[in-house]
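# A predicted structure for the sequence below; I have some questions about it.
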Amino acid sequence: MSRVRFGRVFRMIVVRVVAGVALLAWVWLALFHGGFWRTDQRLGPRRTPARWPSVGIVVPARDEADVLPRTLPSLLGQVYPGPARVVLVDDGSSDDTAALAERLAHHYGGLPLTVTSPGPVPLGWTGKLHAVAHGVAAAGPVDYFLLTDADIAHGPGSLVVLVEAAGDRDIVSQMAVLRTRTGWERLVVPAFVYFFAMLYPFRRVNRPGARTAAAAGGCCLVRRKALERAGGIAAIRGAVIDDVALGTAIKRSGGRIWLGLVDHVRSTRAYPTLHSLWQMVSRSAYTQLRHSPLLLAGTVLGLALVFLAPPALTVAGAFLRDGLTCAAAAVAWLLMALTFVPILRYYRQPVTAALLLPATATLYLLMTVDSAVQHWRGRGAAWKGRSYPN
């Protein structure tokens, strides 16, 4: 066999092996990875408690005057049969967040509101978690804390639903519906939820014996005793991805946690441009990889193999008239698209957009690499004027 022919055969074997591995990867992901692609983790039957527990709603807010008029009234207006109060922690805002919150409470009434400020952030704390810890202390010895972000709007009855669903769970967290108004939001946001579920399959999170743990910080009802048992907010004080850290801490301390999707809790935060979405993802992507170059390399290779190889090899196989490669890669691409369809339907997007998932995955790959580059330059995770390089 000539050297040229040997080279062609070797390349064909390599291409077919890559296509086969990609196909096997998608068969495994679709069938054996916790059903990550399903959207059926919703709060089911609920039970009215014999005694309505007390709830402190803690809202950390930093420069949130633009969203508070759309979100704070939805908390103040919650009709709850037990004792409940809202604590808004003004985390060093440069706008009139605190004064606006007071005005909104005066105008709308409803649940009592306390506006407080935590002061300077101590060494070793992230600003948000310092604000949350201050709010938890200000809420007093309540039975539950509802930790919710300032950009989250709650539908009527949201608090009652959470408490009724709590039962013996120590965390009940719901992933708020993110905004999908612009073209970039429609392309990137559903994939954000899809990739989050791939990292933390909701069914495994909700299984008491499984090691997988996570939470959704935008809407998270936490039992006070469970939080104390896990060491309080101080136990995760330096965490940038604070919701996952909280869910992990509670589960490791013996708590039972639940994470799912919801329709009546929505984020009002706008990410209208690719730049704003890029910053949203890249500010914590390398932190998710524990600042490990080895994990970064594995992630890049994994994304390339699982998401980029199938469409590339489908086209290459068709062009080279290699039916085996084309068929294996096309089936892998089809499985990828089918697993994305439920999230697209959840976000009311056309199912044909599932075929664009490889392009979106390419963006996420680049965002992850950029997150690592920013970390190596000493910039690290950043949010509203604060940076956490380490």
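Yes, it's here. Residues are numbered from 1 along each chain as shown.

# use CA for all of it now, contacts and neighbours both
Will do.

# now the strands for the chain?
In the chain, the segments counted as strands under DSSP state E are 55-61, 84-90, 113-116, 144-148, 152-154, 171-177, 219-223, 257-267, 381-383, 386-388.

# could you dump those strands to CSV with distance to residue 135?
What follows is the strands of the chain, written out as CSV (distance: least, CA to CA, whole Å):
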stretch, distance to residue 135
strand 55-61, 6
strand 84-90, 6
strand 113-116, 8
strand 144-148, 9
strand 152-154, 17
strand 171-177, 18
strand 219-223, 13
strand 257-267, 21
strand 381-383, 20
strand 386-388, 20
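
# which one of those strands lies closest to residue 356?
With CA to CA, the closest approach to residue 356 among the strands of the chain belongs to strand 171-177: 21.0 Å.

# please name every helix or strand in contact with the closest one.
If you count contacts as 3 or more CA pairs under 8 Å, 6 or more residues apart in numbering; DSSP states H and E, strand 171-177 packs onto helix 158-166, strand 219-223, strand 257-267.

# alongside the first one, take a look at this:
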Amino acid sequence: MSLLTWTAAASLVAWLWLLMGQGLFWRTDIRLPPGGEPGSWPSVAILVPARDEAAVLPLSLPTLLAQDYPGRAEIFLVDDGSADGTGDLALRIAQARPDGLPLSVHRPGDPEPGWTGKLWALRHGMSVARDCTDAEFLLLTDADIAHDPDSLRSLVSAALGARLDLVSQMARLRADSGWERLIVPAFVYFFAQLYPFGRVNRPASRTAAAAGGCVLLRAETALRARIPERIRGAVIDDVTLARAVKREAGGRIWLGLADKVTSVRPYERLPQLWQMVARSAYAQLGHNPLVLAGTLAGLALVYLAPPVTALAGSPVGAAAWAVMALTYVPMLRYYRQPPWRALALPATAALYLLMTFDSAVRHHRGRGAAWKGRTYA
């Protein structure tokens, strides 16, 4: 057998294993578990960490204010050192909707050493919420996330019905521009490949993950797991949070795709999407050069070798490419994209390979995970 055939065969074996052995990661039908109508709805504190979010707040914050929730709910927006008037804008938006949920704005100041800005903001917001309310649940939601009117109700109902300590939904990201359509569905696809939702949701599995844009967390579980102090320096805070809840506190967690939660943040140009991926990709690999080398080699074998060998005349390579495309079609349908775009997944994977390598270069140049004027080593 030639090197071409061996390479194509290795790719096909890898894809057959991914198809059946990686927790059926390609499934997109995992939605909130069924809940019920409790006799008394628990109180909820909605925590919104926000840094320079004036551009998206007019689209997202009104959806939180308009939540149709039968119990008590209150919004705590934590202005994390914004320079664009985020906090004042939030107050004006709330004042324009006097019938909405109550909202207050808090400013904790710069984070202490060892804390990321978002987790420092959440620490302050959770402290204020404990002092001001008897909230049984905390909804941690990013400033760019918009919610349908019954989103909070559905989340709490699912948590009560399935006795969950953490419920997280992967918000439907914007996929309007050409670059967004090329890169965004693959972002969620790759995330699910790393953390298959079915495994995350099994209590006996050690796989743990969450989507930071929308996390409903029991307040008592947060205290038991020492959140956020335990994870104060985490750059990939959502996955680290889920691990602390599941592995350290023994909590039950759930993660799935959202129908009622969407991101309004635009990523119209490639540099914006590149930054989104590159700022945390190397952290995901533990800043380990050997893991980086293995990851890049694996990406090349799994995603680049099938089209290269297929175009060189290998039917085995063509079969590997076909299996790859078939696993991507459900995610494209979820993002309302035509199935033929699945054939372009190798090109998208090549971009992710370059983004991952760039993430490592940034780290070794001392720029680490940069986000809105802050850099974490």
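Received it, and whenever you're ready, just let me know what you need. Predicted model, so just to flag it, every value in this text is computed and none were measured.

# right, and the strands of structure 1 - which one's nearest residue 358 of structure 1?
strand 171-177 (22.7 Å).

# that closest one aligns to what range in structure 2?
Counting by TM-score structural alignment, strand 171-177 of structure 1 falls onto residues 166-172 of structure 2.

# quick one: the matching stretch to chain centroid distance?
In terms of CA atoms, centre = their mean, to the nearest Å, the centre of stretch 166-172 of structure 2 is found 8 Å from the chain centre.

# with structure 1 overlaid, report how far that stretch is off on average.
Superposed on structure 1, stretch 166-172 of structure 2 shows a mean distance of 0.5 Å to its aligned residues (mean CA distance after the TM-score superposition for structure 1).

# which residues sit in contact with the corresponding residue of structure 2 for residue 92 of structure 1?
Aligning on TM-score structural alignment places residue 92 of structure 1 opposite residue 81 in structure 2. Applying CA atoms under 8 Å, 6 or more residues apart in numbering to residue 81 of structure 2 gives the contacts 51-52, 107, 109-110.

# from these, pick the one nearest residue 191 of structure 2.
Using CA to CA, the contacts of residue 81 of structure 2 come closest to residue 191 of structure 2 at residue 51, 24.7 Å.

# what do we get in structure 1 for the closest one?
Aligned by TM-score structural alignment, residue 51 of structure 2 pairs with residue 62 of structure 1.

# so how far is residue 381 of structure 1 from its match?
For residue 62 of structure 1, the distance to residue 381 of structure 1 equals 16 Å [CA to CA, to the nearest Å].

# now do residue 238 of structure 1
Counting by CA to CA - residue 238 of structure 1 and residue 381 of structure 1 are separated by 12 Å.

# more neighbours, these two?
Counted by other CA atoms under 10 Å, residue 238 of structure 1 and residue 381 do not tie: residue 381 has more neighbours, with 24 against 20.

# count the neighbours of residue 258 of structure 1 for me.
30.

# nope, residue 45 of structure 1 is what I was after
8.

# which bit of structure 2 covers stretch 20-28 of structure 1?
So stretch 20-28 of structure 1 is aligned with residues 9-17, judged by TM-score structural alignment.

# mean per-residue distance, that stretch to structure 1?
Stretch 9-17 of structure 2 sits 0.7 Å off on average (mean CA distance after the TM-score superposition for structure 1).

# so residue 135 of structure 2 is in contact with residue 44, correct?
Yes. Using CA atoms under 8 Å, residue 135 of structure 2 is in contact with residue 44, at 4.9 Å.

# between these two, which is the more surrounded one?
residue 44 (26 against 21).

# which residues touch the more buried one?
71-74, 135-139.

# what's the counterpart of residue 61 of structure 2 in structure 1?
Residue 61 of structure 2 maps onto residue 72 of structure 1 when the alignment is built from TM-score structural alignment.

# does its match really touch residue 150, like I thought?
Yes. Using CA under 8 Å, residue 72 of structure 1 makes contact with residue 150 at a distance of 7.4 Å.

# mind listing what's buried along the match of stretch 20-28 of structure 1?
Using 16 or more other CA atoms under 10 Å as the burial criterion, the residues of stretch 9-17 of structure 2 that qualify are 9-12, 14-15.

# and what of stretch 190-200 of structure 1?
190-195, 197-198, 200.

# again, but for stretch 295-310 of structure 1
Of the residues in stretch 295-310 of structure 1, 296, 299-300, 302-310 count as buried by neighbour count, 16+ other CA under 10 Å.

# and for it, what span of structure 2 is it aligned with?
Under TM-score structural alignment, the alignment places stretch 295-310 of structure 1 onto residues 291-306 of structure 2.
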